[in-house]
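A.B. asks: Got a sequence here, can you model it:
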Amino acid sequence: MSNIATTDGWDDRALLDLVTIKSGQVDPREGAFRELPLIAPDHLQSRTGRLIKKETAAAQGAISGKYLVRPGDVIYSKIRPYLQKAYKCDFVALCSADMYPLTPRPGVDSSFILHSLLSRDFTNFVVSVSARSGIPKVNREELAEYRLRVPSEAEQRAIGQELDAVDDLIATLERLIAKKQAIKQGMMQQLLTGRTRLPGFDAAWHSAKLGSITTVTMGQSPAGYTYNSDGRGLPLIQGKADIRDRVTFDRIWTTEPTKTCKEGDVLLTVRAPVGYTAIVSKPSCLGRGVCAISTPRDNSFLFQALVYAESAWSLYEQGSTFTAVNSNEVRSFAIQWPSDASERAAIAAALDDADSVLRTLQDRLTKARTVKTGMMQQLLTGRMRLPVEVAP
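C.D. replies: The predicted model follows:
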């Protein structure tokens, strides 16, 4: 049974008092059903209540019985409940036998049910009961054990609408980020190859090896592996695990650095995954698996050029289990290099501006997701109440 906080005006109800589980299956090969969308667990995104793929039963070659679901029904994946896969249908469809097709009873709001199924409380419950048998699956008897506090239909609807609105905001931000990322990729393809020139620049470009235009410092394990957890010394960078969003972050500290890099240097991973690039956020110790690349004034351009060229490092990989590149291979790696320093700076500024827009949107997305989590915890437990109109 779930942990239920006392909430004035909310009823203690069993989940299966609020919804019915559809019975009876249809043949997806029949003409009336074969062109309907068929929803299976792998068509749903984890934790979001979002459909990510829509295919007909015929396209999937379905032959076994399926459940018919209608607008307003909520489907929930009974397998691997820790993945939190649920969806509120707004069209007629079929659903896999690996999912529960739930029809809200009169007076029960579909969105309220959806968000309740995606809540932390319900997920903790189904994960715990599915663990009894050691099989990651929740059966009907276990589902029948779950109880929750339920407000009036009007308040259910208000809660569902508020959470749906945050979901819409999150989806909008995700689409906008994807669009801006595509624009940034297009800018890189044009500006970092010389196919498109910024106004006022016409000087020649040439292919330049990193060793001829930069200083390359290969990482090395600190002497004696003297690590500290109290923040003394320098943070140690050892690979992609020490990078977040293309910027290094503190993980391990050492007081005996062997090789170092300074803030603003460009970092390159030289062990699998090879070629991942970041900006050094503060003076650090370079461990094995990375190298620092720097120029007197072109680090911004260098960073953008190496991000664009990331996939090209696959040519240097030998296909062994332990993939790495050495200092000679790093120094011989070539990028397109404008001969005019002002053009390099202008290109870097344009791409940095695009990155700044993306960071702002990513911050908004992170905040929206955090807000959604908090709202679910407050609204679905009644700790926060929404004003609703009372019918005369």
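A.B. asks: make it CA atoms for all contacts and neighbour counts henceforth
C.D. replies: Fine.
A.B. asks: For the stretch 251-392 of the chain, which segments are assigned as helices?
C.D. replies: Ranges of helices within the stretch 251-392 of the chain are 299-308, 327-332, 341-379, based on DSSP state H, counting those that start in this stretch.
A.B. asks: looking at it, Lys240 is touching Thr269, isn't it?
C.D. replies: Yes. Lys240 is within contact range of Thr269, at 6.7 Å (criterion: Cα atoms under 8 Å).
A.B. asks: Report the secondary structure state of Gly194.
C.D. replies: Assigned with DSSP: H, G, I helix; E, B strand; the rest coil, Gly194 falls in the coil class.
A.B. asks: Would you mind listing the buried residues in stretch 317-334?
C.D. replies: Buried residues in stretch 317-334, counted by 16 or more other Cα atoms under 10 Å: 317, 324-325, 329-331, 333-334.
A.B. asks: Pick the one among these closest to Met188.
C.D. replies: Met188 lies nearest to Ala334 out of the buried residues of stretch 317-334, by Cα to Cα, at 16.3 Å.
A.B. asks: can you pull the contacts of the closest one?
C.D. replies: By Cα atoms under 8 Å, 6 or more residues apart in numbering, the residues touching Ala334 are 207-210.
A.B. asks: picking that back up, can I get the helices of the stretch 251-392 of the chain in a markdown table with distance to Leu18?
C.D. replies: Formatted as a markdown table, the helices of the stretch 251-392 of the chain follow (distance: least, Cα to Cα, whole Å):
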| stretch | distance to Leu18 |
| --- | --- |
| helix 299-308 | 52 |
| helix 327-332 | 63 |
| helix 341-379 | 18 |
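A.B. asks: just so I know, which of these lies nearest Ala144?
C.D. replies: Comparing those by Cα to Cα, helix 341-379 comes nearest, at 22.1 Å.
A.B. asks: how much does that closest one deviate in direction from helix 299-308?
C.D. replies: Interaxial angle, helix 341-379 versus helix 299-308 (axes from the mean of the first three to the mean of the last three Cα atoms, to 10 degrees): 70 degrees.
A.B. asks: which residues in the stretch 201-350 of the chain form strands?
C.D. replies: Using DSSP state E, counting those that start in this stretch, the strands of the stretch 201-350 of the chain run over residues 205-209, 215-218, 227-228, 234-237, 243-244, 247-248, 252-254, 260-261, 266-269, 277-279, 284-286, 290-294, 334-338.
A.B. asks: check contacts around the closest residue to Ser332 other than its chain neighbours.
C.D. replies: Using Cα to Cα, 6 or more residues apart in numbering and skipping residues adjacent in sequence, the residue nearest Ser332 is Lys209, 5.2 Å away. Neighbour list for Lys209: 331-335 [criterion: Cα under 8 Å, 6+ apart].
A.B. asks: Just the buried ones from the contacts of Ala334, in ChimeraX syntax?
C.D. replies: In ChimeraX, this line selects whichever of the contacts of Ala334 come out buried by 16+ other Cα under 10 Å:
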select :208,209,210
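A.B. asks: To compare against the first, here's the next sequence to fold:
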Amino acid sequence: MGALQNFNKEWCKTTLGKVSTIKNGATPNTQIPRFWNGTIPWCTPTDITRTPGKYLTVTERYITEAGLQSCGASLLPRGSILLCSRATIGEVKIAASEICTNQGFKSLVVPTGTSNEFLYYLLSTLKSQMLGRAAGSTFLEIGKRDLESIAISMPREDEQRAIAEALSDVDGLLAALEALIAKKRAIKQAVMQQLLTGKSRLPGFSGEWERKQLGSALTVRHGRSQRYITGPDGKYPILASGGEIGRTDVSLYDKPSVLIGRKGTIDDPQYVSSPFWTVDTLFYTEIADGMSVKFLYYKFCMIPWRSYNEASGVPSLNSRTIENIEVNLPKSDEQHAIAAVLSDMDAEITALEGRRDKTHAFKQGMMQQLLTGRVRLVQPTYTTEDIVC
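C.D. replies: As a prediction, this is how the structure comes out:
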């Protein structure tokens, strides 16, 4: 059997400028058509921030060879690290192919003998240092010399690759969880479209749904100012259209309710099952006897609230408008059955989100330990006897 031992070689103290060649980007003249719509990917910070994962494969815009030659941009080799040096300072991706960037980058060309994936992960822990060295009156930017001088510690290449592989495995798990969450959300949305409209019925239910105004199922109530009731250690949440904004020991309403924005965010219903206080920009509802609060919440989620906007500036809703909206409603028992199905789906999604968040926190801890050498990975060593066996 192979013996196991930790990597134990000393890490080398160096700087970013000594382990890579840092290149600037540039923009060809946008008024000259022959410089654009070519085959050379041209990367902007937006391409970086909207791309999941660590590799950049597609950019929004492409330039021609003439465009590249016309400006000071460098054609970066595949595997280069694209580092945003303006605005979103410290955001990084690895180039999946030859690429050039605009002037919002300081890209790192990594030599043979250095793992670009290790350097990618290491750079993602250095954002605070980069921001501390950034300067500028219009917008912050870190200069090439300041970036080159950032001190780092590097292990040997074999340990670099082992660390990068370990972190990549966690990234793979995170990506799989994100994909599963997206799939579950899509399935739930499809189920809502079927169950909340009566197009599909749960086993044991039949009969026509009744067309009613929401006002027959609930009464819309106004929130109130929180000015005199706020307390840092209060038992109940103070809710606004964007979520919790404080705590209080006084509740405005103590029964389950569906909340909807009166002004501002008017298309993000909330379900609350315990006592709460709402401010004057957030409606709450008193639900009629026999109605399922959770079913009505899911119904609210299907209503195109922005089509009921009554203001030309800040989006706004009127309580009477809400109560006059007509919807199809099943009997109480079917409402509760539908709400139970959708609640179970929500619980599954919430559990997956919790697992994703814990995995992300675990990864951050791994990075702090592995990328500083505080914790060393185990490497296998083999004897001649192992190979013969």
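A.B. asks: Could you get me the TM-score between them?
C.D. replies: After superposition, the two chains reach a TM-score of 0.83 (TM-score structural alignment, normalised by the length of the second structure), with 366 aligned residues with a Cα RMSD of 3.2 Å.
A.B. asks: coming back round to it: could you look over the helices of the stretch 251-392 of the first structure and pick the most buried one?
C.D. replies: Ranked by mean neighbour count, these are led by helix 299-308 with a mean of 21 (mean count of other Cα atoms under 10 Å).
A.B. asks: could you check the angle strand 334-338 makes with that one?
C.D. replies: 140 degrees.
A.B. asks: so helix 299-308 of the first structure aligns onto which residues of the second structure?
C.D. replies: On the second structure, the counterpart of helix 299-308 of the first structure by TM-score structural alignment is residues 293-302.
A.B. asks: Show me the longest strand that occurs in the second structure.
C.D. replies: The strand of greatest length in the second structure, counted in residues with DSSP state E as the criterion, is given as strand 36-43.
A.B. asks: ok, for Thr277 of the first structure, nearest residue in space, not its chain neighbours?
C.D. replies: Thr277 of the first structure's closest residue in space is Leu268 (Cα to Cα, 6+ apart), at 4.7 Å.
A.B. asks: That neighbour -> the second structure?
C.D. replies: Leu268 of the first structure maps onto Ile260 in the second structure, by TM-score structural alignment.
A.B. asks: got the contact list for its match?
C.D. replies: The contact partners of Ile260 of the second structure, taken as Cα under 8 Å, 6+ apart, are 241, 266-270, 282-284.
A.B. asks: just Ala3 of the second structure next, same as before
C.D. replies: Contacts of Ala3 of the second structure (Cα under 8 Å, 6+ apart): 380-382.
A.B. asks: returning to what we had before: so among the contacts of Lys209 of the first structure, which aligned pairs are also touching in the second structure?
C.D. replies: Retained in the second structure: 331-335, out of these (criterion both residues aligned by TM-score structural alignment, their matches' Cα atoms under 8 Å).
A.B. asks: Return the closest of these with respect to Tyr87 of the first structure.
C.D. replies: Taking those together and measuring to Tyr87 of the first structure by Cα to Cα, the closest member is Ile335, at 47.0 Å.
A.B. asks: Near that closest one, how many other residues are there?
C.D. replies: Ile335 of the first structure sits with 18 neighbouring residues when counted by other Cα atoms under 10 Å.
A.B. asks: Gln336 of the first structure against Leu210, yeah?
C.D. replies: No. Gln336 of the first structure is not in contact with Leu210 according to Cα under 8 Å; the separation is 10.2 Å.
A.B. asks: Where does the very next helix or strand once past the longest strand of the second structure end up in the first structure?
C.D. replies: Next along the chain after strand 36-43 of the second structure, taking DSSP states H and E as the criterion, comes helix 45-49. Under TM-score structural alignment, helix 45-49 of the second structure corresponds to residues 41-45 of the first structure.
A.B. asks: can you pull the buried residues of that stretch?
C.D. replies: For stretch 41-45 of the first structure, burial by neighbour count (16+ other Cα under 10 Å) applies to 41, 43-45.
A.B. asks: and the gap between Glu148 of the second structure and Thr64 of the second structure?
C.D. replies: Noted for Glu148 of the second structure: a distance of 30 Å to Thr64 of the second structure, by Cα to Cα, to the nearest Å.
A.B. asks: again, but for Arg185 of the second structure
C.D. replies: With Cα to Cα as the criterion, Arg185 of the second structure and Thr64 of the second structure are 41 Å apart.
A.B. asks: Neighbour count for the two, which is higher?
C.D. replies: Set Arg185 of the second structure next to Thr64 and count neighbours by other Cα under 10 Å: Thr64 wins out with 19 against 16.
A.B. asks: coming back round to it: out of the contacts of Ala3 of the second structure, flag the one nearest to Ser80 of the second structure.
C.D. replies: Using Cα to Cα, Pro380 is the member of those that lies nearest Ser80 of the second structure, at 29.8 Å.
A.B. asks: for the nearest residue to the closest one once chain neighbours are set aside, what are its contacts?
C.D. replies: Spatial nearest neighbour of Pro380 of the second structure, excluding adjacent residues (Cα to Cα, 6+ apart): Leu4 at 4.8 Å. By Cα under 8 Å, 6+ apart, the contact list for Leu4 of the second structure reads 378-381.
A.B. asks: ok but Ser153 of the second structure is inside a helix, no?
C.D. replies: No. Read with three-state DSSP, Ser153 of the second structure is strand and lies in no helix.
A.B. asks: Please tell me I have it right and it contacts Thr372.
C.D. replies: Yes. Between Ser153 of the second structure and Thr372 there is a contact under Cα under 8 Å: 7.2 Å.
A.B. asks: Which part of the first structure matches stretch 197-206 of the second structure?
C.D. replies: Taking TM-score structural alignment, stretch 197-206 of the second structure hits residues 193-202 over in the first structure.
A.B. asks: contacts for the longest strand of the second structure?
C.D. replies: By Cα under 8 Å, 6+ apart, strand 36-43 of the second structure touches 30, 58-65, 67, 98-102.
A.B. asks: Arg355 of the second structure: which of these is nearest?
C.D. replies: Checking the contacts of strand 36-43 of the second structure against Arg355 of the second structure with Cα to Cα, the nearest one is Val58 at 29.8 Å.
A.B. asks: mind checking how far Arg201 of the second structure is from Leu4 of the second structure?
C.D. replies: To Leu4 of the second structure, Arg201 of the second structure is 59 Å away according to Cα to Cα.
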